[in-house]
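Novice: attaching a predicted model along with its sequence, questions to come.
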Amino acid sequence: MNFFTGLYLLLFFFGIFFITIFLILHWRHRKDLFYSPEAKTFPSVSFLVPAYNEEKSLKETVEALMEIDYPKNKKEILIINDGSTDGTLKIAKDLEKKYSIVKVINKKNSGKANSLNHAIRFAKGELIAVVDADSYPKKDSLKKMVGYFEDEKVAAVTSRVLVKNKKKWIERYQVLDYSIIAWTRKLLDFVDSVYVTNGPLSVYRKREVIKVGGFDPTNLTEDIEITWHLLSEGYKTRMAYNAIVYTTVPDNFSQWTKQRVRWNLGGMQTIRKYRKAMFHNPENAFGYFVVPYVSASFAFAIIGIFLVLRYLWIKGAYNLASFYYAAFGYDYLKYIDFTMSVTLLLLMAGLFFTLSIIYYKTGFKNSETGKKSVLKILIYSVTYRSLYTIPLVIALYKLARGDTRWYTK
């Protein structure tokens, strides 16, 4: 067995191993997917809504927050205008006049993390709920999240993000994408390994966020970094699968790519920052599962891209050699080693393919998308999922150049 055959087998083994873990977790906890502990008390909550050029969506977001079923005297809404250049500030001021619990914080542009850190100083709530200005929580979402905070070790609870805009092809693909992401994240909740508290709606214990130094302004994915920071300090992060928030997703390929480049860059920044936590504390799932799992996911994605490029290069070399052999009678192929354990590779590939279909069918069945046929899953996997390589390659290039600017707006 040569080196590259070993890499192929390692990739398949990694995929099979983790898909099997997720399927086992689902089977063991399938009755608890939609369970959330009932809140015995209702802590005060400050909604933090950072907004940069969000004039099209801010009003609808705030009105959705006003509709949330929660004691009115226990909630406030802080809109942080992050130096917007459109009509965001005016809309925010109008909302402040209209609703007594809405307050506007106006500041120079410095990014989402800095905006949140600035607003925390003014937040009166025991809990802070971070909500993107283009996201819309359901009325019952908050009540289904706060019950987790009865456990003093819980520092953050995240929600299930669903897609609001579903007309264009790339939006419809993201409906499937977000469904699988949310289902997988809930499965990780059962092993104390929720490694990201999403931006559209996540609730934090303010005291703990302050204790760890707030949100990291140098990281492009502050929601991932704060989660890893809390986990590394021994706190728990949870996921309420029945707490739903709708968000506006990118409606064109260019914006989608920019968003995913940012996600990849921020993920790699976070891995680099917390790499020393890997296998550090055997009593903490963070070091023994979260860091290795996410790191391995990135590593094998990069290896996969390399192997695909290598295959395309060899295929091109093969075609070129065949042309020369036909034209000049000279066999260049004798210099190329195509040795491969074909039977073993086919077996591993077949098992991986079968488990992947089961994985996706199970995930979709337990989400708002409902059951999907094998054909639809294949189309989703072959067309949309293959696009993931583009932002990953761009992110690697930018990381190598030290270019870590915000890539959404």
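Specialist: Now that the structure is in, tell me what you want to look at.

Novice: when you work out contacts or count neighbours from here on, use the C-alpha atoms and nothing else.
Specialist: Fine.

Novice: Lys75 and Ser46 touch, don't they?
Specialist: Yes - under the criterion of Cα atoms under 8 Å, Lys75 makes contact with Ser46 at 5.7 Å.

Novice: now for the two: what residues contact both?
Specialist: Shared contacts of Lys75 and Ser46 (Cα atoms under 8 Å, 6 or more residues apart in numbering): Gly125.

Novice: neighbour count: those two, which is higher?
Specialist: Ser46 (27 against 24; other Cα atoms under 10 Å).

Novice: isn't there a strand covering the more buried one?
Specialist: Yes - when DSSP: H, G, I helix; E, B strand; the rest coil is applied, Ser46 is found to be in a strand.

Novice: relative to Glu150, how far out is it?
Specialist: Going from Ser46 to Glu150 by Cα to Cα, to the nearest Å gives 18 Å.

Novice: list the buried residues of stretch 272-284.
Specialist: For stretch 272-284, the neighbour count (16 or more other Cα atoms under 10 Å) marks Ala277, Met278, Phe279, Asn284 as buried.

Novice: comparison target, given below:
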Amino acid sequence: MIFSIYLSLPWLKDLASIVSLPAAILIIGGIAYIPGYMSAFLVASLLLDRQPVFKDEYPSDSVSLLIAAYNEEQSIFDTLKYVADQDYTGEIQVFVINNHSTDDTEEEIMRAKRELDLNITIFHESQPGKFHALNNGLQYVVTPYVITLDADTVLHPSAVRYLVSRIKSSPPDVCAVAGSMLVRNSRKTIWTRVQEWDYFLGIASIKRLQGLYQGTLVAQGAFSLYKTECVQEVQGWPDAIGEDIVLTWRLLKKGWKVYFEPLAVAFTDAPTTLGHFAKQRSRWARGMIEGLNEIKPWKQPQVYTKYLTGINLVMPYLDFVYTFCWLPGLILAFFGFYWIAGPMTLLVLPLTVISYGLLYMYQKNYVFNNLDLRIRKNKLGFVLFILFYQMIMSPVSVWGYLQELFKSKRVWE
């Protein structure tokens, strides 16, 4: 980072003559200094990471599994079938909470109950909102561990076993373990092709980084395991659009730790259109702001958690600078005005490919090979992910920040 600052001094001087020195520092800091530092920190940390071995790869503790379902007639049976096919030897009690569905979701659940070798109980929740459904199911959980699973997500046969193995192999103050999410419908559209690489490289690597420092910031509701007593102690899932984010931060505030298990793999359906993608990711950005509003980074009890949530504190600044400075600067460069972007910008590409190459090798050698999975060929998606993904993500995130700032109506779909 220091070397980058040294190299940028002529750029800083030229830009300052146009927009003033303070503005130039804010712009260059948001598009170069801080992102460069974060990338270097990520790669260096992951190169040093050594996942602890399991103390018991075949635990048999009873677990409860909560599935909140709203109009999921197309997917709920498959989701339950993959739960039934788990190689976990312990009892899995499945609670499906029908969140006021208006289609044939309940009929599909009843079909699964008849046809699958699975202990399924159905509850009904009339109040809209995933947090209402999960809290409804939580009150019936008597097992020491509870797993949440989205109704459109299917599990690798060993997913539950690896989640339970990780928490059983962890120190007593670990209260949750996040599973690893990958894209199932990556062949559906060009948008799902691009998102496949985001899940495979981006999201997985960030969770590994956070897990390394024992502060995974989101035990995502799509597939994560929690100690039941810990979730109950923080009063379950909160009334928030990012209910899993706020829940995780409440758990961290208690001084507990949250891990990540890369071998506990689940496959989810990514948004197939740009509009659906924008709604999902703006909702995630808004959920992050909800978490920051409720629990400030400096109030987290552990040093690493302060640091990791502190990084989230600067994300709105980075996204605003990228959206309103970097993207216009890229357009100006096409007309010969190299105030913000220029030919030297292309040097970022080989560095990006190298860093993602390291992450790719880890995912291939440690995760996919061990799970007998094959990486799909998706070269076009990778190129689009490298070149254009952030150009979409930052404006979408800014949209989510503004929604939370102006308290727009919350929409989960």
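Specialist: Yep, that arrived. Worth saying up front: this structure is predicted, and the values here are computed from it rather than measured.

Novice: about what we covered before: now the buried residues of stretch 272-284 of structure 1 as CSV including distance to Leu116 of structure 1 and secondary structure?
Specialist: Output for the buried residues of stretch 272-284 of structure 1, formatted as CSV (distance: Cα to Cα, whole Å; DSSP: H, G, I helix; E, B strand; the rest coil):
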residue, distance to Leu116 of structure 1, secondary structure
Ala277, 26, helix
Met278, 29, coil
Phe279, 31, coil
Asn284, 28, coil
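
Novice: dump these into a markdown table; add distance to Val161 of structure 1 as well.
Specialist: Putting the buried residues of stretch 272-284 of structure 1 into a markdown table (distance: Cα to Cα, whole Å) gives the following:
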| residue | distance to Val161 of structure 1 |
| --- | --- |
| Ala277 | 29 |
| Met278 | 29 |
| Phe279 | 31 |
| Asn284 | 27 |
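
Novice: any idea which of those residues is the one closest to Leu231 of structure 1?
Specialist: Closest approach to Leu231 of structure 1 among the buried residues of stretch 272-284 of structure 1 (Cα to Cα): Asn284, at 8.3 Å.

Novice: measure the alignment partner in structure 2 of the closest one to Glu115 of structure 2 for me?
Specialist: Aligned counterpart of Asn284 of structure 1 in structure 2: Val303 (TM-score structural alignment). Noted for Val303 of structure 2: a distance of 50 Å to Glu115 of structure 2, by Cα to Cα.

Novice: what's the answer for Phe223 of structure 2, then?
Specialist: 24 Å.

Novice: who has more neighbours, the two?
Specialist: Between Phe223 of structure 2 and Glu115, counted using other Cα under 10 Å, the more crowded position is Phe223 (29 against 11).

Novice: now the aligned residue in structure 1 for that one: closest residue in space that isn't a chain neighbour?
Specialist: Mapped onto structure 1 by TM-score structural alignment, Phe223 of structure 2 lines up with Leu201. The shortest distance from Leu201 of structure 1 to any non-neighbouring residue, by Cα to Cα, 6 or more residues apart in numbering, is to Val131 (4.7 Å).

Novice: right, and that neighbour touches Asn198 too?
Specialist: No - proximity of Val131 of structure 1 to Asn198 does not meet the contact threshold set by Cα under 8 Å, at 9.0 Å.

Novice: neighbour count: those two, which is higher?
Specialist: The neighbour count for Val131 of structure 1 versus Asn198, taken as other Cα under 10 Å, is higher for Val131 (27 against 22).

Novice: can you find the partner of the more buried one in structure 2?
Specialist: So Val131 of structure 1 corresponds to Leu149, using TM-score structural alignment.

Novice: which SS class is Phe338 of structure 1?
Specialist: coil.

Novice: from Phe12 of structure 1, how far out is it?
Specialist: According to Cα to Cα, Phe338 of structure 1 stands 19 Å off from Phe12 of structure 1.

Novice: my read is that Thr143 of structure 2 contacts Glu229, right?
Specialist: No - checked against Cα under 8 Å, the pair Thr143 of structure 2 and Glu229 is beyond contact range at 9.4 Å.

Novice: what are the boundaries of the strands in structure 2?
Specialist: 63-69, 92-98, 119-124, 145-149, 153-155, 174-183, 223-227, 257-268 (DSSP state E).

Novice: turn those into TSV, including distance to Val411 of structure 2.
Specialist: Output for the strands of structure 2, formatted as TSV (distance: least, Cα to Cα, whole Å):
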stretch	distance to Val411 of structure 2
strand 63-69	16
strand 92-98	18
strand 119-124	21
strand 145-149	20
strand 153-155	20
strand 174-183	23
strand 223-227	21
strand 257-268	20
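
Novice: between those strands, which one is nearest to Ser394 of structure 2?
Specialist: Checking the strands of structure 2 against Ser394 of structure 2 by Cα to Cα gives strand 174-183 as the closest, at 21.0 Å.

Novice: just how off-centre is the closest one within its chain?
Specialist: Distance of strand 174-183 of structure 2 from the chain centroid (Cα atoms, centre = their mean, to the nearest Å) equals 9 Å.

Novice: mean deviation of that strand from structure 1?
Specialist: Superposing on structure 1 places strand 174-183 of structure 2 at an average distance of 0.8 Å from its equivalents, by mean Cα distance after the TM-score superposition for structure 1.

Novice: so which other helices or strands are in contact with that strand?
Specialist: helix 159-168, helix 190-197, strand 223-227, strand 257-268 (3 or more Cα pairs under 8 Å, 6 or more residues apart in numbering; DSSP states H and E).
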